[in-house]
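**Student:** Here is a sequence together with a model predicted from it:
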Amino acid sequence: MFSTIFGLPAHPLVVHAVVVLVPLAALSALVVAVWPAARDRYAPAALVIATLALISVPLATHTGEQLERHVRPSAFVEQHTSMADGLLPFAGLLWLGLAVLVAARRLGATREVSWPRYLAGGAAVVAVVGAVASGVQVARIGDSGARAAWHGVATSSGQVSGPHH
């Protein structure tokens, strides 16, 4: 896989997909999970966003692992890497909740049975848990990534330091 895009490290560019898509998927999942009237109209779109988010997570992880080989080891980088490895299960849980919610909604619309409604309720809970966990984890990973990238670059007085200045 690529490690650079137009000569720039791929990870800082690819990670923006995660930073945008995972919270957007989480917000979309929360809306369709807690607002049943929105499910018919928005659940399929939320599932598409969650699918793109789910695909973006391993791409960002892979490009991050490639970048890690080219930066000085530090506790900040190690913490960021460790936290980032835990995002995929949460994003997967969010996706699973939405996928089952969409499927249950379609089953309920075509059958005269009540079990799809119960399945949708359970899927909504899974989607909410996945949404909250994914959103929190993306914020934590982003914070640790910023610390890893910028630690030691600026002084407490705001003066930029480092080899280029």
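**Tutor:** Arrived safely, thanks for sending.

**Student:** alpha carbons only for contacts and neighbour counts from here, please
**Tutor:** OK.

**Student:** which stretches of the chain form helices?
**Tutor:** Taking DSSP state H, the helices of the chain run over residues 10-34, 36-68, 75-84, 87-110, 115-150.

**Student:** Just the angle for the last one relative to helix 75-84, thanks.
**Tutor:** Think helix 115-150. Calculated by axes from the mean of the first three to the mean of the last three C-alpha atoms, to 10 degrees, helix 115-150 forms an angle of 170 degrees with helix 75-84.

**Student:** hold the first one in mind and look at this next one:
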Amino acid sequence: MFDQITGLPVHVLVIHAVVVFVPLTVLVGIAFAVVPKWRWVLRWPLAIGALIATGGTWAARLSGQAFFDRLNEPEYVETHASLGLLLSWVMLGFLVVALVASYVLTGPNPIRGAIEREGPSRVIQLVVAIVLVAASLVAGVQVIRTGDAGSRAVWGQNQ
């Protein structure tokens, strides 16, 4: 499997995309949900950011598994590996919620001077906004937990 680039494990390189894009997309998701007047400008960053963050997470998971196998599956990495597996599924769920929210939630568009388009009822929009905030928070917490376990595995603080 393709698990190294110029001698460096791909996992070590890919995790930087996860560390950057997941928190940024989480913040965009929360802002998109709670500030309707920003939706017109945050719609595409949310959708594209969620795609990149989720893709990066899955790339990190697959390259991490290859790295784990190359290291002969050391015990001190097992917590990080299991949290990374959970993160990849959490991010898949976050992606679905973010894409649905980017389509369903509407707001004012200052360029057009009116609501962007007719959307579903306000109750449905409120429910979708709440689910987006919840999914964003879960993704944010999970990426922190996974990263912390990974750094503890690397730096030997397995407490």
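**Tutor:** Received it, and whenever you're ready, just let me know what you need. Since this is a predicted model, take the numbers as computed values, not measurements.

**Student:** tm score of chain vs chain?
**Tutor:** The TM-score (TM-score structural alignment, normalised by the length of the second structure) is 0.84; 150 aligned residues with a C-alpha RMSD of 2.1 Å.

**Student:** thinking again about what came up before, okay, the helices of the first structure in a markdown table with mean neighbour count next?
**Tutor:** Below are the helices of the first structure laid out as a markdown table (neighbours: other C-alpha atoms under 10 Å):
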| stretch | mean neighbour count |
| --- | --- |
| helix 10-34 | 21 |
| helix 36-68 | 19 |
| helix 75-84 | 17 |
| helix 87-110 | 22 |
| helix 115-150 | 19 |
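
**Student:** Adding distance to T4 of the first structure, write those out as CSV.
**Tutor:** Shown next, in CSV, are the helices of the first structure (distance: least, C-alpha to C-alpha, whole Å):
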stretch, distance to T4 of the first structure
helix 10-34, 4
helix 36-68, 9
helix 75-84, 19
helix 87-110, 23
helix 115-150, 17
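
**Student:** Out of those helices, flag the one nearest M1 of the first structure.
**Tutor:** Nearest of the helices of the first structure to M1 of the first structure, taken as C-alpha to C-alpha: helix 36-68 at 8.0 Å.

**Student:** Thought L88 was touching P58 of the first structure, still the case?
**Tutor:** Yes. Under the criterion of C-alpha atoms under 8 Å, P58 of the first structure makes contact with L88 at 7.2 Å.

**Student:** and the residue sitting nearest the centre point of the first structure, how far is that from V129 of the first structure?
**Tutor:** In the first structure, the C-alpha nearest the mean C-alpha coordinate belongs to V22, at 3.3 Å (C-alpha atoms, centre = their mean). As judged by C-alpha to C-alpha, to the nearest Å, V22 of the first structure and V129 of the first structure stand 13 Å apart.

**Student:** circling back to that earlier point, how near is the residue nearest to the centre of the first structure to A99 of the first structure?
**Tutor:** 15 Å.

**Student:** Likewise for A33 of the first structure?
**Tutor:** Applying C-alpha to C-alpha to A33 of the first structure and A99 of the first structure gives a distance of 12 Å.

**Student:** With Q79 of the first structure instead?
**Tutor:** 32 Å.

**Student:** and if you look at A46 of the first structure?
**Tutor:** Going from A46 of the first structure to A99 of the first structure by C-alpha to C-alpha gives 9 Å.

**Student:** Could I get the contacting residues of the counterpart of E68 of the first structure in the second structure?
**Tutor:** With TM-score structural alignment as the criterion, E68 of the first structure lines up with F68 in the second structure. Contacts for F68 of the second structure were tallied using C-alpha atoms under 8 Å, 6 or more residues apart in numbering; they are P74, V77.

**Student:** Ok, A101 of the second structure next?
**Tutor:** Counted by C-alpha under 8 Å, 6+ apart, A101 of the second structure has contacts V128, A129, L132.

**Student:** for the last one, what are its contacts?
**Tutor:** Spelled out, it's L132 of the second structure. L132 of the second structure makes contact with G29, I30, A33, F94, V97, A98, A101 under the criterion C-alpha under 8 Å, 6+ apart.

**Student:** So what does it match up with in the first structure?
**Tutor:** So L132 of the second structure corresponds to A127, using TM-score structural alignment.

**Student:** What distance do you get for the residue lying closest to that match once chain neighbours are set aside to A60 of the first structure?
**Tutor:** The shortest distance from A127 of the first structure to any non-neighbouring residue, by C-alpha to C-alpha, 6 or more residues apart in numbering, is to G97 (4.1 Å). Distance from G97 of the first structure to A60 of the first structure, counting by C-alpha to C-alpha: 22 Å.
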